[in-house]
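In: predicted model and sequence follow; I will ask about them next.
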Amino acid sequence: MRYAVDLGGTHVRVAAAQSGCEWRHQHRSRRVAGMTPADFVALLSDLIREWGTGRPQSIGVSVAAVVDDEGYLLASENLGWKDVPLRRILADAFSCPVLVETDVFCGAAYETRLGAAAGATSALYLGIGTGIGHALILDGRVWRGARRGANAFGHTIVDPSGARCYCGHQGCLCTEASGLAQADKSASDVPLQRLALSIGNAVTLVEPECVILSGGALNQAWFDLDRLAALIPAFTYPAASQPRLVRSYAADPNLCGALLLSMEQS
């Protein structure tokens, strides 16, 4: 059995499948505050024992963090983890091939292969949950940046005099339009306008064929896909082609992408 994990800012999702994303077992729980890598290993161990699947054939981990080529977690503000050799820790614990990758890169890989970006040469994938991450798909491949840090769409500045962000800057998009920012607020047009501003700037810079949105915050009262599509052109260079704006077809593209990437590696 192959395992996939989405270790997010608020929740942990674990699923097991023989292949593809046809899950035989699934688990979702709120991530306990202060969870350590050892706690994470214990959670996986408990699920493997509970599900009776035996030693995993592979484990793919999608994590809200900057991750290097060796599966070394460099930094994650939401998890509070830094400089963690997560791939090695899991490989030692479960004696199987392990892939650890930034969550939105996993989601973008899935969308490129089997989702809304299949057949497109360019796309922007946005994961809007506790925070806001992104991945660019250029010439059909996921662009990870010069040092794998091209994933922080939520930390584009939309209001220099705005609220202080957990990254240390002021007025980041995720202080307005993320699931965390809007968790206890009534519907307002402001977060949608801020999101449209950032997407409009991205369209001006890259002109992607499509923009794919995913994440739990899309179910909150403030989000409206049609309204967002109507707002974006006002923030885009007029000569740029407007992208197709869609919600991901998958319930959890990051989880599916983690599975697919781990299968390719192993």
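Out: That came in fine, so what should we check first?
In: when you work out contacts or count neighbours from here on, use the C-alpha atoms and nothing else.
Out: Noted.
In: ok, Glu176 touching Lys185?
Out: No. Between Glu176 and Lys185 there is no contact under CA atoms under 8 Å: 10.6 Å.
In: want to compare, so here's the second one:
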Amino acid sequence: MTTLLPVPAGGALRAPGVRESNAAAVLAAARLAGPLSRASIAARTELSMPTVSRQVAALVEAGLLHELPELATAGSIGRPRVPVDVNDRVIAACGVHVGVSTTTYGLADLRGRLLDSERVATPAGPPGEAFAQLAGRIRAFLRRWSDRRVVGIGLATGGRVDAVNGLLDHDRLGWRRVPARELLASATGLPVHLDGHVPAMATAELLFGPWNQPRSLLYFYARQVVGIALAMDGRLHRGPGPDGSVAHLPVGGDEPCPCGRTGCLEVTVAEETVVRKAFQAGVIPEPRISMLQAAADAGEPEAVRLLDERANTLGRAVAMLRDIVNPDLIVLGGQAVTDSPSRFGELLRGFAGRTALPGTDLVTVTRFGQDVQAIAACTGVLRQLYDYPFGTLAS
């Protein structure tokens, strides 16, 4: 079994050669601006025409690019003027996002478009049994897409991820030093890319988001857990410790945290917290977030208050982080944001009331909506494919 070998700087394959780097540059040009002629790719990448022609030929043969002769300029002569573009009809990446209560499977094409997805309860029990169930689900899920060449599985989850060694610790699931990459790879026969879920979501924004290549981007995620990722010049910053936890950012309030303090961000805004409060107050008959949102939409005052309070708290937390990092763009993701679009105004009010810097127009919401977990997990493989196309396909 050959698996993708990540490095601390972001889960990429080791030591790309000149050919791999040139292929990645050609593929990136087509992804960002295709369809493009070979001449246009040469101008964008500053590679020679012979180099571009060789790389295009290899990428077409590999199924990553395809020619579009029908788009050639009228009267043009020779293949250098025939446009090429990303071939999104052959290759796909599978993704698995393991959440505290829900696991999401996804399949995405080379443009990061979700072809299929499925949500199930996260398997309980010892890690070996849980990963055996995950693998069985993956095999059944991929049988629906036998016409696609699936080049790998992206596994994204919370907790502490050791991407170099493929190990996972997840306190909420009771997992300690689980060889997640090895377990999933051996059970499915596919290469596995392991990453934290928030870095994976930020990578999806960088690779497939509609943003005009901001110099710096802060990604903020909130649902049952909260986390952030910071990108500079199109690449995630990776520190030596756990990726992006801001669980204990002090936001005020009296909600007790397992750390022994009160008013930590994660326990204050977690979905299970606001649902519990609504259920205990008799606002909803069952502790379900969908019921709380429906009650708020119907104008139930306590439901509105609870969701507005959470949104305002999220906005204040984002403001504190913004004032430290001062990014060009802030992207918000996670169902605490995307499932409550009517609360976005309250979030912005909390943000504006706390930030010491001018302007709120740099705050936006992910375009992936409820699909963010599935897309993010798939993106781990797609990022490697775009960075190391031949190495990834050979794995």
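Out: Cool, got the structure. All figures in this text were calculated on a predicted structure; none of them were measured in a lab.
In: TM between them?
Out: For this chain pair, the superposition-based TM-score is 0.85 by TM-score structural alignment, normalised by the length of the first structure; 263 aligned residues with a CA RMSD of 2.7 Å.
In: Glu176 and Lys185 of the first structure: which is more packed in?
Out: Glu176 (24 against 11; other CA atoms under 10 Å).
In: list the residues that contact the more buried one.
Out: Gln182, Val190, Pro191, Arg194 (CA atoms under 8 Å, 6 or more residues apart in numbering).
In: could you rerun that using 10 Å?
Out: 131, 154, 158-159, 162-163, 165, 182, 190-195 (CA atoms under 10 Å, 6 or more residues apart in numbering).
In: mind listing which of those residues are in helices?
Out: Gln182, Val190, Pro191, Leu192, Gln193, Arg194, Leu195 (DSSP state H).
In: now the residues you listed: which count as buried?
Out: Gln182, Pro191, Leu192, Gln193, Arg194, Leu195 (16 or more other CA atoms under 10 Å).
In: can you verify my assumption that the fifth one contacts Leu173?
Out: Yes. Using CA atoms under 10 Å, Arg194 of the first structure and Leu173 qualify as a contacting pair, with a distance of 6.6 Å.
In: common neighbours of these two, please.
Out: Ile157, Val158, Asp159.
In: which members of these are classed as buried?
Out: Ile157, Val158.
In: still on that earlier bit, export the ones in helices among the contacts of Glu176 of the first structure to JSON lines and tack on distance to Cys21 of the first structure?
Out: Listed next are those as JSON lines, based on distance: CA to CA, whole Å:
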{"residue": "Gln182", "distance to Cys21 of the first structure": "30"}
{"residue": "Val190", "distance to Cys21 of the first structure": "36"}
{"residue": "Pro191", "distance to Cys21 of the first structure": "33"}
{"residue": "Leu192", "distance to Cys21 of the first structure": "31"}
{"residue": "Gln193", "distance to Cys21 of the first structure": "34"}
{"residue": "Arg194", "distance to Cys21 of the first structure": "34"}
{"residue": "Leu195", "distance to Cys21 of the first structure": "30"}
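In: now for those, which pair is the farthest apart?
Out: Gln182 and Gln193 (13.7 Å; CA to CA).
In: so Glu111 of the first structure sits right up against Ala251, yeah?
Out: No. Taking contacts as CA under 10 Å, Glu111 of the first structure lies outside contact range of Ala251: 11.8 Å.
In: which one of the two has more residues nearby?
Out: Neighbour count, other CA under 10 Å: between Glu111 of the first structure and Ala251, Glu111 has more, with 26 against 12.
In: aligned to the more buried one, what sits in the second structure?
Out: In the second structure, Glu111 of the first structure lines up with Glu205, judged by TM-score structural alignment.
In: doesn't Asp83 of the first structure lie inside a helix?
Out: No. The assignment for Asp83 of the first structure, made by DSSP: H, G, I helix; E, B strand; the rest coil, is strand rather than a helix.
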